[in-house]
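A.B. asks: Return a 3D structure for these sequence lines:
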Amino acid sequence: MTIRYLPSPPTDVSSGWTIRTWHDLVVEAEAIALAELDSPLAISALCGALAVSERTLRKAFHNVYGVPPCRHLRMQRLLQARRALLSSDSNLTTVTQVATRYGFAELGRFSVEYRRIFGESPSETLQRTSQAEASKSPQAPKDSPSPRRYRSVVVAHPAFN
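C.D. replies: Predicted structure coming up:
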């Protein structure tokens, strides 16, 4: 992960008064971490770029989201990977391509976590999307049964409640 240092001077966010608030720190961290999605997430590099300790970054994420930075940022990447799977054609795209595009190097772990969060495997999402697109094609006979409709479902992650 290539991190560019921010031009703002380092501040101690844990002190009582500061220019940078918890929310500002989290927003900066998200911008840096999500700017290069194809690189694995490295919290230590992120802390270096923000000029804060891991403890300070953890405190900021806990105060803003109630979860550690690695969990929140991994969830953001998972959501973006899901959007990519939902908008991709299974004949042209593979789950491996999508997973690595969003910085998931361990494909087995990606698949397990994806299933836990979204209730289906990444390949099922990709296949379902392609089947839905195929059923919309104008070649389908008019008297054939209507294609199965899928609702968009927003899954609330327990850590975000």
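A.B. asks: Every contact and neighbour count from this point should use C-alpha atoms.
C.D. replies: OK.
A.B. asks: Just give me the neighbour total for S15.
C.D. replies: 7 (other CA atoms under 10 Å).
A.B. asks: just N91 next, same as before
C.D. replies: Neighbours around N91, by other CA under 10 Å: 9.
A.B. asks: mind checking the SS state of it?
C.D. replies: The three-state assignment at N91 reads coil, by DSSP: H, G, I helix; E, B strand; the rest coil.
A.B. asks: ok, it to A134 distance?
C.D. replies: Counting by CA to CA, to the nearest Å, the gap from N91 to A134 is 11 Å.
A.B. asks: try A60
C.D. replies: 46 Å.
A.B. asks: residue contacts, S39?
C.D. replies: 1, 102-103 (CA atoms under 8 Å, 6 or more residues apart in numbering).
A.B. asks: before we go on, could you also do this sequence so I can check it against the first one:
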Amino acid sequence: MASAVEGGTVPVLRTSFATRDADEARDFLDTAYGSSLRLSGLGGGASLRYERIDAGLFTVDRITLPGRLSFACEPLDAMIVNDVRAGQLEVDSAGSEERAGAGSLVLNPAGVPYTAQSNGCTINSASLAAGVVRDTAGIPIGGRTAPLRYAAAQVAPATPAAARLWRAAVDLAADQFGRDQALPALLVSNTARLLAAAALAAFPAQAAPDPAPADETDATPATVRRATAFIASHADRDVTLAEIADAACVTPRALQYAFRRHLGTTPLAHLRTVRLDAAHRELLAADPATATVTGIAMRWGFAHVGRFAAHYRAAYGTTPGTTLGLRT
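C.D. replies: Below you'll find the predicted structure:
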């Protein structure tokens, strides 16, 4: 998957593909997943069908696999969650064999090879760049805490509610990114982290180590000053908790302690406040004949305009549209 750029926009591409030819299908899927895929069993006149939304940091796919197909995939630098909507999928990953029927979610962790057999499967699949998942889980740049570790493929989500949350997040991404377009990089990265958070809720990673004693002693006003200065100068970019902590020269946990102790909030909540203020100032200065609330909200990383409006009203006592000069 391509990486999102800082600031600016990211191209979102939609691809549709169908074939009855096994070699053509294998070549296409090799390119789509960036891996050497060994595919067998395609034939009998039925078509393999594939649709993909590619936003760089994540993809959302819908795949129809006719008949009984076998495939093997080399390790990828991405987490993949397959939502089996019809048929049956059998997965062998790191020596663990799992069988998933319709309604099952199957996790293929980053960096783990796997083989699978599908029998009349329709699958909604989403892949997430491994770095986004690590950042969302609070894994800092420089490896100050343990990386995420999954032993093998998993079929059972943590709870039914977590499975529903995952499907809702994928549906939101598919709806918002469902056509070729260029979207703000901040919106793309925030959606990627929403998907990563939903994936981690469905398939929790191994717990991070207990906080080091230094995390408490590093939670100082100086840490907050360094972090808030970094946030102020990077609010228009894709900023993660790990990057803020790295700029403040502390661990993410120490950064969270510092913000709670001295500001009574969290680093990412402070980042949202800074972005909300920037959107407010842009709304005040914008020309209502050419600007839109949706465009300004998305530019500052607010993917859901309704939630943006609620945050805005709570902060400023009015609606974004009123500030822009529009009738609501």
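A.B. asks: Settle it for me: which of A60 and A134 of structure 1 has more neighbours?
C.D. replies: Legend: neighbour count by other CA under 10 Å for A60 of structure 1 and A134, higher for A60 (24 against 14).
A.B. asks: Surely that one and H23 touch.
C.D. replies: Yes: applying CA atoms under 8 Å as the test, A60 of structure 1 and H23 come out as touching, 7.1 Å apart.
A.B. asks: about what we covered before: which of the contacts of S39 of structure 1 map to contacts in structure 2?
C.D. replies: Nothing carries over to structure 2 from these, by both residues aligned by TM-score structural alignment, their matches' CA atoms under 8 Å.
A.B. asks: mean shift between the longest helix along structure 1 and structure 2?
C.D. replies: Within structure 1, and with DSSP state H defining each element, the longest helix by residue count is helix 69-86. Superposed on structure 2, helix 69-86 of structure 1 shows a mean distance to its aligned partners of 1.4 Å (mean CA distance after the TM-score superposition for structure 1).
A.B. asks: List the residues that contact the residue sitting nearest the centre point of structure 1.
C.D. replies: Of all residues in structure 1, the one closest to the mean position by CA atoms, centre = their mean is R77, 1.6 Å from it. Neighbour list for R77 of structure 1: 34, 37, 102-103 [criterion: CA under 8 Å, 6+ apart].
A.B. asks: so of the residues you listed, which ones are in helices?
C.D. replies: L34.
A.B. asks: Which one (most neighbours) among the contacts of R77 of structure 1?
C.D. replies: Y102 (23 neighbours).
A.B. asks: Which single one of the contacts of R77 of structure 1 is nearest to F118 of structure 1?
C.D. replies: Y102 (16.6 Å; CA to CA).
A.B. asks: Structure 2: which residue goes with that closest one?
C.D. replies: Counting by TM-score structural alignment, Y102 of structure 1 corresponds to W300 in structure 2.
A.B. asks: Equivalent analysis for F61 of structure 1, please.
C.D. replies: Match for F61 of structure 1 (TM-score structural alignment): F259.
A.B. asks: In structure 1, what stretch matches stretch 12-24 of structure 2?
C.D. replies: By TM-score structural alignment, stretch 12-24 of structure 2 lines up with nothing in structure 1.
A.B. asks: name the element T129 of structure 1 belongs to?
C.D. replies: For T129 of structure 1, the host element (DSSP states H and E) is helix 122-135.
A.B. asks: do F61 of structure 1 as well
C.D. replies: Counting by DSSP H and E, F61 of structure 1 is part of helix 54-64.
A.B. asks: Does anything pack onto that helix? Which helices or strands?
C.D. replies: helix 22-35, helix 43-50, helix 69-86 (3 or more CA pairs under 8 Å, 6 or more residues apart in numbering; DSSP states H and E).
A.B. asks: mind listing what the nearest residue to G48 of structure 1 once chain neighbours are set aside touches?
C.D. replies: Residue nearest to G48 of structure 1 in three dimensions, not counting chain neighbours: Y5, with 7.9 Å by CA to CA, 6 or more residues apart in numbering. Shown in contact with Y5 of structure 1 (CA under 8 Å, 6+ apart): 48-50.
A.B. asks: what about I296 of structure 2, neighbour count?
C.D. replies: With other CA under 10 Å as criterion, I296 of structure 2 counts 20.
A.B. asks: just R74 of structure 1 next, same as before
C.D. replies: 20.
A.B. asks: Skipping its backbone neighbours, what lies nearest it in space?
C.D. replies: Distance criterion CA to CA, 6+ apart; nearest residue to R74 of structure 1, sequence neighbours excluded, is L41 at 7.8 Å.
A.B. asks: count of neighbours near the one you found?
C.D. replies: L41 of structure 1: 21 neighbours (other CA under 10 Å).
A.B. asks: which SS class is it?
C.D. replies: coil.
A.B. asks: returning to what we had before: could you measure the match of Y102 of structure 1 against A258 of structure 2, distance?
C.D. replies: Using CA to CA, one gets 25 Å for the distance from W300 of structure 2 to A258 of structure 2.
A.B. asks: What segments of the stretch 101-250 of structure 2 are helices?
C.D. replies: Taking DSSP state H, counting those that start in this stretch to define them, one finds helices in the stretch 101-250 of structure 2 at 130-136, 160-176, 185-202, 213-217, 221-234, 241-248.
A.B. asks: Next, format the ones you listed as JSON lines and append distance to P11 of structure 2.
C.D. replies: As requested, those are arranged in JSON lines below (distance: least, CA to CA, whole Å):
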{"stretch": "helix 130-136", "distance to P11 of structure 2": "18"}
{"stretch": "helix 160-176", "distance to P11 of structure 2": "13"}
{"stretch": "helix 185-202", "distance to P11 of structure 2": "9"}
{"stretch": "helix 213-217", "distance to P11 of structure 2": "39"}
{"stretch": "helix 221-234", "distance to P11 of structure 2": "21"}
{"stretch": "helix 241-248", "distance to P11 of structure 2": "24"}
